[in-house]
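Q: Predicted model follows, preceded by the sequence.
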Amino acid sequence: MTESDDSIRLFTEWLLEHQSALTDKILTAIWRDGIPTSPLATDPALSTVVRLETEMLVAQFLRGLGKRQQVPIQSHGARHLARLAALHGTPLEEVVSSYRIAHGVIQDFFFQAARESGIGSSCALSVLQFCCLQLLRQTESLIGLVTTEYADETEMIGSDENALRLQAVRSLLDEAGPAPELPGYDLSAEHVAVVAQGPAAATLAAFAHQCKDEAISVFTDRNVVWAWFSGSIGPADLHEAVAERAQRGCLGAGEPGKGLAGFRRSHREAQSAFRVCAWTGRRSARFADIEPEAIGLADVDATRALVRRRLGQLIGGSARHKSLRKTLEIYLASGQNARSAAFKLGLTERTVANRLQAARALLPPDTRLSSLELGLALRLLPLTAGRPPGAPGGVPLPSPVGRQ
């Protein structure tokens, strides 16, 4: 092995070790500057798909660098994302721009790798030249690939029933444009919206089909479904029919809303509920049950600051800290009634009192156990450690609130 080969190996090993951080940087830049208004960025289920495909594409490229492979990447993930962009009306120019943005992020990451991977200054220039050239070639190749795939998908949309229905739904969700009709579905009724991914999506689509004129559903990706239900079908019925039957997957449901405004609002709420599930690992959630978490995820940094400020040393991850927090949560949920909390926990009142005293000692000075902020901080604490699927780096999924 030559010195150059050894340097390439060290360089790519460092990149692979930091692959998750690189993916996070790429997605943050693309969602901010490339496709900020696309459903691929604003919808939590679709952005999860984008994240997973991007992670695999980055890994494929980095492994090829280490093997000095110079053949163009034939990425199924890149093809998938191109078709998804076309299906959701994301302009091809924005898709191409996103690859240019990713190119810039990766190139900057190369220079960081050259400094921190230990390859030595004597080899750094040649390694950077080789890797930057490969990056440029692969970027141009991928742009050609996705351009062709995008065009093929665009041609098919006009003859695909699901794609046409999705276009109509997206037009309804676009508050700036005129509202079209949805044949066979009463837009003036009261609606409950649902977003599902994975096996739960197939179950949701099947249930919507059974409901006939009281439901409409669209596949927004092969494993993602948006649906609306009207008439007598409420959130509890949906939970029983979909969430309890589906063994796997993720599902978020909005609250009932009447007319076109309710159709839109319930969908935004379903997206928010799905986002909380994706972040915390829950299988299903109804918006009414997770409103504080939905607000907390709109600004994760502010949520972390609130939790640290209100909980102090009680944040610790030991079994003792968790036990004290659980006792405090039950105590607050029981109206600060120690006897009721003891009954719910299966403990004596003395044990509960001792735990509350220990918890108080770990809280910031002058904290009142009755404060609203303390209860909120306890509830939001899981958000500070949660991560969306496929995102080891912990970058939040984009918030759908106020968009689409």
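A: Structure's in. What do you need?
Q: use CA for all of it now, contacts and neighbours both
A: OK.
Q: What ranges does this protein have for its strands?
A: 190-197, 215-221, 224-230, 250-253, 257-258, 284-286 (DSSP state E).
Q: can I get those strands in CSV with distance to residue 268 and mean neighbour count?
A: Listed next are those as CSV, based on distance: least, C-alpha to C-alpha, whole Å; neighbours: other C-alpha atoms under 10 Å:
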stretch, distance to residue 268, mean neighbour count
strand 190-197, 8, 29
strand 215-221, 15, 21
strand 224-230, 11, 25
strand 250-253, 9, 30
strand 257-258, 11, 18
strand 284-286, 12, 23
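Q: Distance to residue 151 for those strands - can I get that in a markdown table?
A: Shown next, in a markdown table, are those (distance: least, C-alpha to C-alpha, whole Å):
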| stretch | distance to residue 151 |
| --- | --- |
| strand 190-197 | 26 |
| strand 215-221 | 17 |
| strand 224-230 | 22 |
| strand 250-253 | 31 |
| strand 257-258 | 37 |
| strand 284-286 | 36 |
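Q: among those, which is nearest residue 70?
A: Nearest to residue 70 among the strands of the chain is strand 215-221 (31.7 Å), distances taken as C-alpha to C-alpha.
Q: Residue 4 touches residue 127, doesn't it?
A: Yes - with contacts counted by C-alpha atoms under 8 Å, residue 4 reaches residue 127, the gap being 7.3 Å.
Q: Pick out whichever of the two has more residues nearby.
A: residue 127 (20 against 15; other C-alpha atoms under 10 Å).
Q: Take this one as well and set it beside the first:
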Amino acid sequence: MTLEDDLRMLAQGVEARLPALTETIVRRLREEVPEFYKLDDPVLGDAESDAIAASLRDILDGLVEGRTPPEQASDRILREARLAAQADIDLHALLRTSRVGQAATWDCFLEVADELLPDAGQRLPVLRHASQYHFAWNDRVAASIIDAYQKERNAFYFHGRDRKRRALVRDLLAGIPVDEAALGYSLRGRHLGIVVWGDAPEAALKQLTNTLGWQSLTVTGTAGTVLGWIGRPAGKASGDDDLSRLSLPSGTHLACGEYMNDVEGMRLTHRQAWQAYRVARIKGQPITWYRKVALEALVLRDLPAVRSFVRQELGPLYGPGERAVVLRETLRAYFASGQNAASAAAVIGVHERTVAYRLRSVEKWLGTSITSVRDELSVALRLSELFQGATEERDLTLQEEQAFDGSPL
């Protein structure tokens, strides 16, 4: 075999391990660069997953196609760099994620080479050529990451139209006193934390303030997301609104916290809106209130554990099969009706005997009575909507990040 054949064999061996390698990279990143995840931004999480996949694909393809390093990183890698800049992630943290990923990848190369090329005389030339390409690729990519990050940060923070307001909002969230006049927003009174994203966030924000007749304080977040507050100044006689009158532009979404008072309330409703936003990006509803997804927001802190719990509790009821979907729908109606079969039948439009038959089927599938696992089933059914609502399992894997412990600003 030629050197090129051996390099191709090495690349194919690593490719066969891509799922495990990706899992290793993700785990090591969260262990070794925790500061990169302090904001728990789902958009940045999506970009990171895309960047990992693009990096691995680029390295393997280049290894067998001449080993010429690229002029710059791929668009998906550069998108992560730009979003990291928008999220105010430190450049050193971003570069550390790249180094950790490269180290894990090279470990995999060494393991595969040891298995497929046991003869040292054959293995060493292959690893020498692979390492030369790998590190040349990393140097080129790192340089373009730094360039993209610095340009985006300069544009976003130093030339952005809301740069001064952003600094004041960051101080406010950090507990530092700010000047109301400079902020242009009253800190007293009633506030609602919001996150708006999608096709027309600015138009949605205008509709929102016009609907309530309240003031607003917003800044731009990652990928064009708009976040901040709408507020009712102290002394204005009007109550909270459930926004049922609001009609958002098509393709635009709104996540809301709960109505809160004064500065401390602003900080709390802001955190709630951000947590609701993380759930809403999966569920895809036009308007998502924190109070309606508080459980989902809590458990998203450990999504792998949630997935395991849901699958264990629902067993054969979990999945896209038609019968499983029908039985889950019946169970939800049954629990929502206070475990009254007649009421459940009326809700889903079937005969009471049909509900009874389906409930017996559930017990047969689960191998236990519904009553004995009522609480577990009820929670698992609610959480399963996160999984069933995603277009792909990948949509949820992208959200497996650490708990929110800061601000997206």
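A: Great, that's in hand. Being a predicted model, the structure only gives us computed values, none of them experimental.
Q: Send over the TM-score of the superposed chains.
A: Overlay of the two chains. TM-score (TM-score structural alignment, normalised by the length of structure 1): 0.81; 396 aligned residues with a C-alpha RMSD of 3.6 Å.
Q: out of the strands of structure 1, which comes closest to residue 319 of structure 1?
A: Closest among these, using C-alpha to C-alpha: strand 284-286, at 26.8 Å.
Q: quick one: the closest one to structure 2 mean distance?
A: Here the mean offset of strand 284-286 of structure 1 against structure 2 after fitting is 2.9 Å, by mean C-alpha distance after the TM-score superposition for structure 1.
Q: For the closest residue to residue 220 of structure 2 other than its chain neighbours, give me its contacts.
A: Leaving aside its sequence neighbours, residue 220 of structure 2 sits nearest to residue 226 (C-alpha to C-alpha, 6 or more residues apart in numbering; 4.7 Å). For residue 226 of structure 2, the contact set (C-alpha atoms under 8 Å, 6 or more residues apart in numbering) comprises 195-197, 201-202, 218-220.
Q: before we move on, back to that, would you tell me which of the strands of structure 1 gets closest to residue 58 of structure 1?
A: Comparing these by C-alpha to C-alpha, strand 215-221 comes nearest, at 21.3 Å.
Q: The closest one packs against which elements?
A: Strand 215-221 of structure 1 sits against helix 161-173, helix 199-211, strand 224-230, with contacts defined as 3 or more C-alpha pairs under 8 Å, 6 or more residues apart in numbering; DSSP states H and E.
Q: neighbours of residue 50 of structure 1, just the number please.
A: 20.
Q: surely it meets residue 38?
A: No - using C-alpha under 8 Å, residue 50 of structure 1 is not in contact with residue 38; the gap is 11.6 Å.
Q: Format the contacts of residue 226 of structure 2 as a markdown table; extra columns: distance to residue 119 of structure 2.
A: What follows is the contacts of residue 226 of structure 2, written out as a markdown table (distance: C-alpha to C-alpha, whole Å):
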| residue | distance to residue 119 of structure 2 |
| --- | --- |
| 195 | 58 |
| 196 | 59 |
| 197 | 56 |
| 201 | 60 |
| 202 | 63 |
| 218 | 63 |
| 219 | 60 |
| 220 | 57 |
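Q: Tell me the one of the residues you listed nearest residue 302 of structure 2?
A: Nearest to residue 302 of structure 2 among the contacts of residue 226 of structure 2 is residue 195, at 22.3 Å by C-alpha to C-alpha.
Q: Could you report the separation of the residue nearest to residue 220 of structure 2 from residue 158 of structure 2?
A: Relative to residue 158 of structure 2, residue 226 of structure 2 is positioned 18 Å away (C-alpha to C-alpha, to the nearest Å).
Q: do residue 407 of structure 2 as well
A: Look at residue 407 of structure 2 and residue 158 of structure 2: by C-alpha to C-alpha, they are 19 Å apart.
Q: neighbour-wise, which of the two wins?
A: Using other C-alpha under 10 Å, the more surrounded residue of residue 407 of structure 2 and residue 158 is residue 407, with 17 against 12.
Q: contacting residues for the more buried one?
A: Listed by C-alpha under 8 Å, 6+ apart, the contact set of residue 407 of structure 2 reads 39, 173, 271.
Q: Give me the outermost residue of structure 2 relative to its centroid.
A: Largest separation from the mean C-alpha position in structure 2: residue 121, at 46.2 Å (C-alpha atoms, centre = their mean).
Q: Specify the helix with the largest residue count in structure 2.
A: helix 120-153 (DSSP state H).
Q: just how off-centre is it within its chain?
A: Put simply, helix 120-153 of structure 2 sits 28 Å off its chain's centre (C-alpha atoms, centre = their mean, to the nearest Å).
Q: Could you do stretch 21-32 of structure 1 as well?
A: 13 Å.
Q: And for stretch 333-342 of structure 2?
A: Distance of stretch 333-342 of structure 2 from its chain centroid, counting by C-alpha atoms, centre = their mean, is 34 Å.
Q: okay, and that stretch goes to which residues in structure 1?
A: Stretch 333-342 of structure 2 corresponds to residues 330-339 of structure 1 when matched by TM-score structural alignment.
Q: what's in contact with the matching stretch?
A: Contacts of stretch 330-339 of structure 1 (C-alpha under 8 Å, 6+ apart): 340-341, 344-345, 349, 352-353, 369-370, 375.
Q: ok, of those, which one's closest to residue 100 of structure 1?
A: Using C-alpha to C-alpha, residue 375 comes nearest to residue 100 of structure 1 of these, at 45.3 Å.
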